[in-house]
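*Asks:* from the sequence below, what's the structure:
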Amino acid sequence: MSDVETMKRQAAALALDSVRGGMKLGLGTGSTAKHFVELLAERVAEGLEVVGVPTSEQTRALAEKLGVPLGTLDEYPALDITVDGADEIGPGLALVKGGGGALLREKIVASASREMIVIADASKKVETLGAFPLPIEVVDFGLAAIRRGIAAAAKAAGCHGVLTLRRKADGHVFVTDQGNLILDAAFGAIPDPAALAALLSNVPGVVEHGLFINLASRVILAGPAGATTISRAEA
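*Replies:* Below is the predicted model:
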């Protein structure tokens, strides 16, 4: 296991300390969240009773394979904790998420949770969001018009950059679990994430965007010297 993967697993292990029997858990998507699901499965095998609500079909498949009991938000509309990763973590614990394409389900699950714990290696903490392209999930109707709307919203928030339709490694267009497309916005810097989030949400055809504002309760960052927990009040 690489040093980065070791740090991710360390952050996941620390998040697991917050899990108690009987909890309903949102299970995130991505390489860091994968470590949490694996460690959670070990605790389940030892007798811990929890129910997980996965944020993607990828996470669902992993959890089922490892024996983690699963449910849906229809069955459990109020969750205790969601544990998920992030592509960037900025001031006030504002996040950029969606590198794995699961941003819509991730945001719904996080919003249904009493607490969202973000786990990441220390490199994900930044002073200004935007170096990682912002994923924007859109419908497949009127894509050119939606692009224009996104560009106008971004300009109003002081952001400029190229919008790229996400494709898979084989060149085919990437389609989310909900059947939508993703435009990745290379803004470089997002001076006011909350303003951009509000403006993007008003663009017809935008299903969701990867700015997670006021959702993360705390972040566990793991680095070479160990793991550090940052609460929203401290960020």
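
*Asks:* from here on, just use CA atoms for contacts and neighbour counts.
*Replies:* OK.

*Asks:* where is the longest strand in the protein?
*Replies:* In terms of residue count, the longest strand belonging to the chain (DSSP state E) is strand 113-121.

*Asks:* in that one, what's buried?
*Replies:* The neighbour-count check on strand 113-121 (16 or more other Cα atoms under 10 Å) flags Ser113, Glu115, Met116, Ile117, Val118, Ile119, Ala120, Asp121 as buried.

*Asks:* please give the structure of this sequence too, so both can be compared:
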Amino acid sequence: MSAELSPIDKAKFAAAKRAVQYVEDGMRVGLGTGSTAAWMVRCLGEMVREEGLQIKGVPTSTRTADLARQMGIEVVTLDEAKWLDVTIDGADEFDGQLNLIKGGGGALLQEKIVATASDMMVVIADAAKEVAQLGAFPLPVEVVPFGWQTTRALIEETLVGMDVLGRTTTLRLNGQKPFLTDENNYIVDLHLNRIGDPRQLALVLNQIPGVVENGLFIDICDVVVIGQGDGRVEVRDINEGTIAHDQVDFGDSANIFTDLD
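*Replies:* This is a model prediction of the structure:
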């Protein structure tokens, strides 16, 4: 079945399959949101069914919660778990310091809360997500609906003093209506092209009234697992300063592919 997957899906699956090796019996695990994270949830579900793995999963979105339950993973809230052993999630971009842009799927607020409530954050990605400097992917900023146009204007005014190449902003839509996050907020996407100082930008954006959170994850990610379409994976540990290589076998995971639509 895996032969029917695109190279990019194979790369995402390879990264997810390697990343779940960080999960041990009895752990409390943050479950990320997005296409790559969905592979991780499927891999964990297989471990629950086939190996008897017992974990408590804290999802970062309603759609991840639905998938986790479908895969047989026990789902609890962060308040119930209180603290997590590890969070595994995807990223829209990551740089050499493992700083991230996240929020392409609209779940950045819950993703950041869960990731920072974890002993370790593991990011799974394909090689195309690595960049020399963040910013090619639009930076999501979650804002409250009340006065959102004023908040957007303040963001644009703030960007004038930032080290960025672009300053265009757009309200994310779902059809003809504003996209709503799980917390019923809006998302304004910042088309910056290049972010010269991600740490400064993250701090400044969160000082703007109406801004709930931004998609810059600074000093949060501990490990990135980069998958390739042929099953090769590279594991970078920012704390240990190590880079390791591994090979994922697609053939032993037929159950994951059989329930794909």
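
*Asks:* quick revisit: tell me the helices and strands packed up against the next helix or strand after the longest strand of the first structure.
*Replies:* Next along the chain after strand 113-121 of the first structure, taking DSSP states H and E as the criterion, comes strand 134-138. Contacts defined by 3 or more Cα pairs under 8 Å, 6 or more residues apart in numbering; DSSP states H and E place strand 134-138 of the first structure against helix 103-111, strand 181-186, strand 206-209.

*Asks:* mind giving me CSV with those and columns for mean neighbour count?
*Replies:* Listed next are those as CSV, based on neighbours: other Cα atoms under 10 Å:
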stretch, mean neighbour count
helix 103-111, 22
strand 181-186, 24
strand 206-209, 22
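
*Asks:* make a markdown table out of these and add distance to Arg9 of the first structure.
*Replies:* As requested, these are exported to a markdown table (distance: least, Cα to Cα, whole Å):
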| stretch | distance to Arg9 of the first structure |
| --- | --- |
| helix 103-111 | 20 |
| strand 181-186 | 28 |
| strand 206-209 | 27 |
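
*Asks:* closest to Pro224 of the first structure out of those?
*Replies:* helix 103-111 (28.1 Å; Cα to Cα).

*Asks:* what sits closest to the residue nearest to the spatial centre of the first structure if chain neighbours are left out?
*Replies:* For the first structure, Lys97 is the residue whose C-alpha lies nearest the centre (Cα atoms, centre = their mean; 4.2 Å). Distance criterion Cα to Cα, 6 or more residues apart in numbering; nearest residue to Lys97 of the first structure, sequence neighbours excluded, is Gly210 at 4.8 Å.

*Asks:* pretty sure the one you found contacts Leu103?
*Replies:* Yes - the criterion here is Cα atoms under 8 Å, and Gly210 of the first structure meets it with Leu103 at 5.9 Å.

*Asks:* and Ala153 of the first structure, helix, strand or coil?
*Replies:* Assigned state for Ala153 of the first structure: helix (three-state reduction, DSSP: H, G, I helix; E, B strand; the rest coil).

*Asks:* distance check, the aligned partner of Ile124 of the second structure in the first structure against Lys8 of the first structure.
*Replies:* In the first structure, the residue matched to Ile124 of the second structure (TM-score structural alignment) is Ile119. Spatial separation of Ile119 of the first structure from Lys8 of the first structure under the definition Cα to Cα, to the nearest Å is 7 Å.

*Asks:* what's the overlap in contacts for the two?
*Replies:* Thr32 (Cα atoms under 8 Å, 6 or more residues apart in numbering).

*Asks:* just list the residues touching the residue mapped onto Val76 of the second structure from the first structure, thanks.
*Replies:* Matched by TM-score structural alignment, Val76 of the second structure corresponds to Gly71 in the first structure. With contacts defined as Cα under 8 Å, 6+ apart, Gly71 of the first structure is in contact with Val51, Gly52, Val53.

*Asks:* the last one: how many residues sit nearby?
*Replies:* Think Val53 of the first structure. Number of residues near Val53 of the first structure (other Cα atoms under 10 Å) recorded here: 25.

*Asks:* and for stretch 38-50 of the first structure, what's in contact with it?
*Replies:* Defining contact as Cα under 8 Å, 6+ apart, one finds that stretch 38-50 of the first structure is touched by 12-13, 16, 20-25, 63, 66-69.

*Asks:* out of the helices and strands packed on strand 134-138 of the first structure, nearest to Leu79 of the first structure?
*Replies:* helix 103-111 (8.0 Å).

*Asks:* counterpart of the residue nearest to the centre of the first structure over in the second structure?
*Replies:* Residue correspondence to the second structure (TM-score structural alignment): Lys97 of the first structure is matched to Lys102.

*Asks:* run through the helices of the first structure in chain order.
*Replies:* Assigned by DSSP state H, the helices in the first structure fall at 3-16, 31-45, 57-66, 103-111, 143-156, 193-201.

*Asks:* against which helices or strands is the third one packed?
*Replies:* So that's helix 57-66 of the first structure. With contacts defined as 3+ Cα pairs under 8 Å, 6+ apart, helix 57-66 of the first structure has these neighbours: helix 31-45.

*Asks:* flag every buried residue along the helix it packs on.
*Replies:* By neighbour count on 16+ other Cα under 10 Å, the buried set for helix 31-45 of the first structure is 31-41, 43-44.

*Asks:* could you do stretch 214-226 of the first structure as well?
*Replies:* In terms of neighbour count (16+ other Cα under 10 Å), stretch 214-226 of the first structure has its buried residues at Leu215, Ala216, Ser217, Arg218, Val219, Ile220, Leu221, Ala222, Gly223.
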